[in-house]
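Asker: After the sequence you'll find the predicted model.
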Amino acid sequence: MSYHFAIVGTRDNPLFDLDFGTSKLGGDGLSHFKPEAAHMNQFILHASLDMVEEVQWANKDLYLKKIDSYQNNSIHCFLTATNVKFLLLMNPDPSATPYSQHTPGTTTSPPPRAAANAKHSATLLAANPSSPQTEEAVRVFMGEVYESYVKCTLNPFYRANQIITSPIFRSRVQAAAKKYL
């Protein structure tokens, strides 16, 4: 399973980006997205910002849960008090996501998975993105990242909507991903 995590600023500008894979159940922790997914993942997350604006008023919590899905991807969102958005794109099988074969205006579904692969993916978090286990793991991950984000933004040299380049912040996000996802 592969993940793309992004922090989007108040002006819908990207502040932070990270690709990683699952570390649970023998995962290697590496992202297995196809090369064309690098830009598509950013596009999918930014396209889901419209859904964030709709969902944020219907939910009293900062963690908005699963807000959107596209092809084989599920998008989860955490909204900060300053309207900065934490977006997590989850893809259980990046090799089955046909980014380059998709044409606007058509609906394509990923090819069917092999039975062995389906059996293994049923135990993974993203096999059911709306399951309570997945929602809890993502909520705890987002909470830990939010705590690191607050500490990062308390730096007197940090300005609002500035790109986060701190290697310490990046390592803390990676550690939280390894711990919970």
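Answerer: That came through, no problem.
Asker: drop to CA atoms for contacts and neighbour counts, all remaining ones
Answerer: OK.
Asker: my guess is residue 176 meets residue 145, correct?
Answerer: Yes. Applying Cα atoms under 8 Å, one finds residue 176 in contact with residue 145, separated by 7.0 Å.
Asker: Compare the two and say which one has the larger neighbour count.
Answerer: Shown here are residue 176 and residue 145; by other Cα atoms under 10 Å, residue 145 has more neighbours (21 against 18).
Asker: So which elements touch the helix or strand where that one lies?
Answerer: Per DSSP states H and E, residue 145 falls inside helix 132-153. For helix 132-153, the elements it packs on are strand 63-70, helix 167-180, judged by 3 or more Cα pairs under 8 Å, 6 or more residues apart in numbering; DSSP states H and E.
Asker: Return the most buried member of these.
Answerer: Each of the helices and strands packed on helix 132-153 was scored by mean neighbour count; the highest is strand 63-70, a mean of 19, by mean count of other Cα atoms under 10 Å.
Asker: ok, second structure coming up, stack it against the first:
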Amino acid sequence: GLATFMIVSREDVPLYEADLGKGLEASSSAVAHSPGGGASPAGHPGAQAQKRDDAAHLHQFVMHAAQDFVEERMWETNGMYLKLVDRFNDLYTYAWVTAGGCRFLLLHDARNEENVRSFFDEVHQLYLRVALNPFHTPRTPIENEVFDRRVRQAARRYFP
């Protein structure tokens, strides 16, 4: 499956982002070009890199567009888990909002509310450990390797 996860601060600053889908874990944002200066032919490995790069940009766009729906949904519920907030073609965007106003967004290509909620709950616990760490500066990108590894492990567990 395909999944992209993002944490955005209350001030709309991206704090963390990860491509969690199969085949995207080792994705690179490098774009290969053929010697002639044009884009690589479809069979060329560079075409695959370009395709991944285009997909990553689309995912960012869809998640950015979903932010407005997250704001609306926050007024409709007292819960942290906002459920499905947006849909674009076969991509579903789910949201979770922390007590401090940080937004967790998950873009996924399958509907599974129970697993999404469990994933968000687990990542929220991980996020709190980072946020409460005296060595972490609030409202700065999360570059903690342990956090990243555990988010990816949770994604593999809930979205096999």
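Answerer: Yep, it's here. Owing to the predicted nature of the structure, the values given are computational and were not obtained by experimental measurement.
Asker: hang on, the earlier thing: list the buried residues for the helix holding residue 145 of the first structure?
Answerer: Of the residues in helix 132-153 of the first structure, 134-135, 137-146, 148-149, 152 count as buried by neighbour count, 16 or more other Cα atoms under 10 Å.
Asker: Distance of the most centrally placed residue in the first structure relative to residue 156 of the first structure?
Answerer: Geometric centre of the first structure, nearest residue: residue 88, 1.3 Å, by Cα atoms, centre = their mean. Separation of residue 88 of the first structure from residue 156 of the first structure (Cα to Cα, to the nearest Å): 28 Å.
Asker: cool, residue 55 of the first structure as well?
Answerer: Distance from residue 55 of the first structure to residue 156 of the first structure, by Cα to Cα: 33 Å.
Asker: repeat for residue 174 of the first structure
Answerer: 24 Å.
Asker: likewise residue 136 of the first structure?
Answerer: Distance from residue 136 of the first structure to residue 156 of the first structure, counting by Cα to Cα: 33 Å.
Asker: picking up where we left off before, how about the residue nearest to the centre of the first structure, what's its match in the second structure?
Answerer: Following TM-score structural alignment, the counterpart assigned to residue 88 of the first structure within the second structure is residue 106.
Asker: what comes up buried for the strand or helix carrying that match?
Answerer: For residue 106 of the second structure, the enclosing helix or strand under DSSP H and E is strand 103-108. Across strand 103-108 of the second structure, burial judged by 16+ other Cα under 10 Å covers 103, 104, 105, 106, 107, 108.
Asker: Now distance to residue 65 of the second structure too, for the residues you listed, in a markdown table please.
Answerer: Output for those, formatted as a markdown table (distance: Cα to Cα, whole Å):
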| residue | distance to residue 65 of the second structure |
| --- | --- |
| 103 | 13 |
| 104 | 14 |
| 105 | 11 |
| 106 | 13 |
| 107 | 12 |
| 108 | 15 |
